[in-house]
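Participant: okay, structure incoming, though there's no sequence with it:
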């Protein structure tokens, strides 16, 4: 009888915190999960919730097949927190360390959208464009090809202005926009993108848990020492002059 994989999964890349434990896979339900407020509270809440979910499942850290975390892009502090916790737990679990799976948050957004469409019986797209609000008047974007429920990255996550998103996303039939960027910047999207179907989605532990077995099978696991966040943006704050320039440009555009 084949053994069941054991994954601990968490994401702190947005204002939401999510944690789950389970075998993973598209059809597998988690043994236990938690979602709550993230942001500044994530660092204080994450480890207690991990301990509680592992206890509920009756698992020990040294029994895990992999520790999975959303590596970004996302909130700078959030992805640093997730990476540091994954590394610390992996090192502490056993002498050789537990494998770590750092997975792209935009991949998780695309998976969350795929699962939502499947659950509601909607027609499945051939491309899912994951678009997250990156703040600072920009969005994170990556596109994924969907075939037989498997998402394959078409490009690497990158930044762009909302007005330029149509240059990164094919505005064609069969493409779905997924994420949270439309709520903040939708009016600035090219009309061809505004006409596409949209699914609100955030990276979550549940989406990462569904992706974990495939990612492990593709050899994406690394040692704890090799695990790194994916920032995409090196600069994490605007100067006062830059913020004022953006306000003036927006005011001029609205005039």
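Facilitator: Perfect, thanks for sending it. Here the structure is a predicted model, which means the values were calculated and not measured.
Participant: going by C-alpha atoms from here, please, whenever you check contacts or count neighbours.
Facilitator: Fine.
Participant: at the geometric centre of the protein, which residue do we find?
Facilitator: residue 105 (2.0 Å; C-alpha atoms, centre = their mean).
Participant: what sits against that one?
Facilitator: Residues in contact with residue 105 (C-alpha atoms under 8 Å, 6 or more residues apart in numbering) are 13, 70, 71, 72, 73, 74, 203.
Participant: put this next to the first one:
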């Protein structure tokens, strides 16, 4: 394992949604690349890693650890991110920082924050965080997958400062509720490697890095396959 530097050199990967992004931190600077990948994450990810490392004039050998957005999100995207990160980390003998994607997204807000992103199949991934003025994030309710109406039943008596995630514009029932229960709605945002990187720095300082074999995605939804009829209807997990 590497020496535990106070300002580590970290690579971060986020592929939990259709946005594929990679970022690197070194000497208090950040380099970043991103693209809407659709279902092409596996083809795009490693070239993006090479690109961002080249921008930073770094190689994999310069890294102290690798972080990734652990989810919840697309099953395929999460498996790709975890597999690539494990392979790179094993090769360099460095640890991994699995970062909950909704925790990273919560950094965009302040106060009581409810993150909700489209989970497909008429459901959302949601998590409730308290974000202090100095950026400390406390998980109030861990990530779960549920129908939008069930989320509102849980949160009916709660007022939020910020609602974050694309579910707040995709589902009308959430949009309508949000306008009466939050000061701000930030819907046009996806989990991004820069957000993962910022949380990874916090997790690194807290000693939360793990060996590569212990890193795993945060699936939340337990179904890992669609029926033939669901696939033919164009549904995706």
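Facilitator: Structure's in. What do you need? For clarity, every value in this text was computed on a predicted model and none was experimentally measured.
Participant: picking that back up, so how far is residue 232 of structure 1 from the residue nearest to the centre of structure 1?
Facilitator: Relative to residue 232 of structure 1, residue 105 of structure 1 is positioned 12 Å away (C-alpha to C-alpha, to the nearest Å).
Participant: which neighbours do those two share?
Facilitator: Counting by C-alpha under 8 Å, 6+ apart, the common neighbours of residue 105 of structure 1 and residue 232 are residue 73.
Participant: which parts of the stretch 1-150 of structure 1 are strands?
Facilitator: For the stretch 1-150 of structure 1, applying DSSP state E, counting those that start in this stretch gives strands covering 7-11, 16-22, 32-37, 66-72, 100-104, 127-133, 139-147, 150-153.
Participant: which bit of structure 2 covers the second one?
Facilitator: Counting by TM-score structural alignment, strand 16-22 of structure 1 lines up with residues 19-25 of structure 2.
Participant: the matching stretch against structure 1, how far on average?
Facilitator: Taken over the aligned residues, the distance from stretch 19-25 of structure 2 to structure 1 averages 0.7 Å (mean C-alpha distance after the TM-score superposition for structure 1).
Participant: quick one: residues in contact with that stretch.
Facilitator: With contact meaning C-alpha under 8 Å, 6+ apart, stretch 19-25 of structure 2 is reached by 8-15, 30-38, 41, 44-45, 48-49, 52-53, 56, 190-194, 197.
Participant: could you turn the buried ones of the residues you listed into a ChimeraX selection?
Facilitator: Typed into ChimeraX, the line below selects the buried ones among the contacts of stretch 19-25 of structure 2, using 16 or more other C-alpha atoms under 10 Å:
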select :8,9,10,11,12,13,14,15,30,31,32,33,34,37,41,44,45,48,49,52,53,56,190,191,192,193,194,197
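Participant: mind listing what the closest residue to residue 62 of structure 2 other than its chain neighbours touches?
Facilitator: Using C-alpha to C-alpha, 6 or more residues apart in numbering and skipping residues adjacent in sequence, the residue nearest residue 62 of structure 2 is residue 9, 7.0 Å away. By C-alpha under 8 Å, 6+ apart, the residues touching residue 9 of structure 2 are 24, 25, 26, 27, 62, 63, 64, 65.
Participant: out of the residues you listed, which is most surrounded?
Facilitator: residue 65 (29 neighbours; other C-alpha atoms under 10 Å).
Participant: how far away is that one from residue 119 of structure 2?
Facilitator: 29 Å.
Participant: what of residue 219 of structure 2?
Facilitator: For residue 219 of structure 2, the distance to residue 119 of structure 2 (C-alpha to C-alpha) stands at 11 Å.
Participant: and for residue 156 of structure 2?
Facilitator: According to C-alpha to C-alpha, residue 156 of structure 2 stands 21 Å off from residue 119 of structure 2.
Participant: the more surrounded of these two?
Facilitator: A side-by-side neighbour count of residue 156 of structure 2 and residue 119, using other C-alpha under 10 Å, places residue 119 first with 21 against 11.
Participant: re earlier: touching both of residue 219 and residue 119 of structure 2, which residues are there?
Facilitator: Between them, residue 219 of structure 2 and residue 119 share the contacting residues residue 73, judged by C-alpha under 8 Å, 6+ apart.
Participant: tell me where structure 1 has helices.
Facilitator: Remark: helices assigned in structure 1 by DSSP state H are 42-57, 76-93, 105-119, 165-168, 181-185, 191-194, 205-217, 240-254.
Participant: contacting residues around the fourth one?
Facilitator: Contacts with helix 165-168 of structure 1, where a contact means C-alpha under 8 Å, 6+ apart, come from 141, 142, 189, 190, 192, 193.
Participant: now, among the residues you listed, which is nearest to residue 243 of structure 1?
Facilitator: residue 189 (20.9 Å; C-alpha to C-alpha).
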